[in-house]
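Student: this one's structure only:
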């Protein structure tokens, strides 16, 4: 499908992946949180029509064993379909205006940091035309990953406490959906005061990791989390990809607690083996919060409409011409979720 892009969320992955690519795969167009309007539809596409409004998420083949089991984030063709900058047959979808050299694209089956994107039925979710596409862009990845981790991986009962390390877009989405689901105790750990304040607006307890000596209640992060959760969190989510923080998250758990590491960046993590072996704790990762975009995105939109997933205020919009400002603000932590908006 040819999609006219209306808005594109700017995700940490968009900033990280290009720095990891070999030189021969540059230049490349990233962007994987696109929303837009379908302008043309291929002959093999069913269920999506010209004029439909869509959220574009990650691709999967829908035919391998993981896909048939519903685990589309672990598709056997995921690397080829999402990261290698070309179609499955090796052809590319973009070219320079002067024709001089290859431009790689097809990032997450969309490369939506562009006015138009070529997308597919397996990664497009049709949404109500009355909905604001600028607010839905982060549902494609960031919000989906945070909320999906709570709903699909943890599935906690209301009395089980959760601690979230990193109150950015992914972390706050996890906090929002957890509180919307009625969880009684949610703790947010973040060094940025404004983000801790946002977590507190959801009813979460906020911990400043830098503040270990302020008063008699201060101390190591893991001890403060344990005090707030009655002996340790049942579940921890790390969104920071910082090795020392992941270690804090592990140590913040109660016996048999579960840590899900979501961040992309660190090549290695240090695990406290004694703590792990003596407590039955589990440390694991998750791709996109175990979400199937065709299922999870409509579910999250329904929760949003019901007032149980309040995330609109986390979005800050920028005209696409201000992409440099959006990147700078994202890196500085002055905004939670920058979304680039394309003009007509």
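Tutor: Ah, there it is. Because the structure is predicted, anything quoted here is derived from the model rather than measured. Numbering: from 1, shown residues only.

Student: use CA for all of it now, contacts and neighbours both
Tutor: Will do.

Student: what's the burial count for residue 44?
Tutor: Residues lying near residue 44 (other Cα atoms under 10 Å) number 7.

Student: put this beside the first:
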């Protein structure tokens, strides 16, 4: 079928809107008409010249839409269902079998390989100037498009009374921040949290911590408008690192450090600060890291007092359970992630990318025509 998609090609820093052909469904596939797609920092990194993601490629991994067709083996979805598309996982490895799909043994090739396990892609360009296959299946969806093919297991059914155009970011960014607090840290009432970086992940973590009854939530960033929003969403203190060293201020505020620290920046000096502000037995979580794989010096002596470091992927989420739970929290007025959102028309995708990079937009969502 004919679709419209945003394509990243070699030598072109901007995405180009192109008409593509989307191939037929396999037995476990679902065809989704995309209503709206969130823009994530992972999309920006994957579109950059330094990315290992193959080109040409259709990115996008926070899609939400309506099921139009299902493969012959699909059982949990039917045409007309509202779905949020999330990360791909194999369903067969030890992690998947133990209901830990975020830590699928094949997480990297399934989400960043941009081809099916048999090496094929469902997308093809027919234009005279750029004919040939286009890599798809980014995070099992390639949702910067009017239609996408996902597998049944990474298409999550959501309730129909929820605003579908808002829900796409629950499939990655918001799920990651909230899940770090609710699933991985399992933060309890009375515990404390410091969040380094108040983009969509960090602000989602702050909302989740307030939902969990945290006694003290500290937000750290260099963007004043984000820190103001962090306070409105539940942060007790907001540290502007343009004016105040974060480590010294957190230790001054807490005396002994925090129970949990979450770094969302992937910047090595900031990641080290997140370790340094832990109280004894505290836990530091990292949700990203430098794409050039630079290493972080770890203060081993400091860890001996029961301090822990955890890598967290996709908020340690089981999406079939966690995404509907977040939707319920939102509709109850307890998780107002709509406060993070700015809407853009699909043809303004490059402006949305620019605004994310500049820090002027927290969570852009592209509305499909």
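Tutor: Alright, I've got the coordinates. Note that the structure is predicted; figures quoted are calculated from it, not measured.

Student: tell me the contacts of residue 17 of structure 1?
Tutor: Counting by Cα atoms under 8 Å, 6 or more residues apart in numbering, residue 17 of structure 1 makes contact with nothing.

Student: identify the residues contacting the closest residue to residue 279 of structure 2 other than its chain neighbours.
Tutor: Spatial nearest neighbour of residue 279 of structure 2, excluding adjacent residues (Cα to Cα, 6 or more residues apart in numbering): residue 257 at 4.2 Å. With contacts defined as Cα under 8 Å, 6+ apart, residue 257 of structure 2 is in contact with 250, 251, 277, 278, 279, 280.

Student: surely the last one forms part of a helix?
Tutor: No: when classified by DSSP: H, G, I helix; E, B strand; the rest coil, residue 280 of structure 2 is found to be strand rather than part of a helix.

Student: any idea what residue 37 of structure 1 aligns with in structure 2?
Tutor: In structure 2, the residue paired with residue 37 of structure 1 is residue 66, using TM-score structural alignment.

Student: in what helix or strand does that match lie?
Tutor: For residue 66 of structure 2, the element it lies in under DSSP states H and E is strand 63-70.

Student: which other residues reach the helix or strand just after that strand?
Tutor: Sequence order places strand 82-85 as the next helix or strand after strand 63-70 of structure 2, per DSSP H and E. With contact meaning Cα under 8 Å, 6+ apart, strand 82-85 of structure 2 is reached by 61-67, 141, 150, 154-160, 164, 167-168, 170-171.

Student: where exactly do the helices run in the stretch 151-300 of structure 2?
Tutor: All helices of the stretch 151-300 of structure 2, identified by DSSP state H, counting those that start in this stretch, fall at 173-179, 200-212, 224-233, 246-254, 268-276, 300-303.

Student: of the ones you listed, flag the one that's most buried.
Tutor: Greatest average neighbour count among those goes to helix 173-179 (a mean of 29), per mean count of other Cα atoms under 10 Å.

Student: quick one: that helix to chain centroid distance?
Tutor: Helix 173-179 of structure 2 has its C-alpha centroid displaced from the chain centroid by 7 Å (Cα atoms, centre = their mean, to the nearest Å).

Student: ok, now stretch 161-173 of structure 1?
Tutor: Distance of stretch 161-173 of structure 1 from the chain centroid (Cα atoms, centre = their mean) equals 11 Å.

Student: okay, that stretch sits on what stretch of structure 2?
Tutor: Using TM-score structural alignment, stretch 161-173 of structure 1 pairs with 192-204 in structure 2.

Student: now do stretch 107-125 of structure 1
Tutor: So stretch 107-125 of structure 1 sits over residues 138-156 in structure 2, by TM-score structural alignment.

Student: and stretch 20-34 of structure 1, end to end?
Tutor: Stretch 20-34 of structure 1 has an end-to-end distance of 22 Å (criterion: Cα to Cα, to the nearest Å).

Student: do stretch 167-180 of structure 2 as well
Tutor: Stretch 167-180 of structure 2 end-to-end distance (Cα to Cα) = 18 Å.
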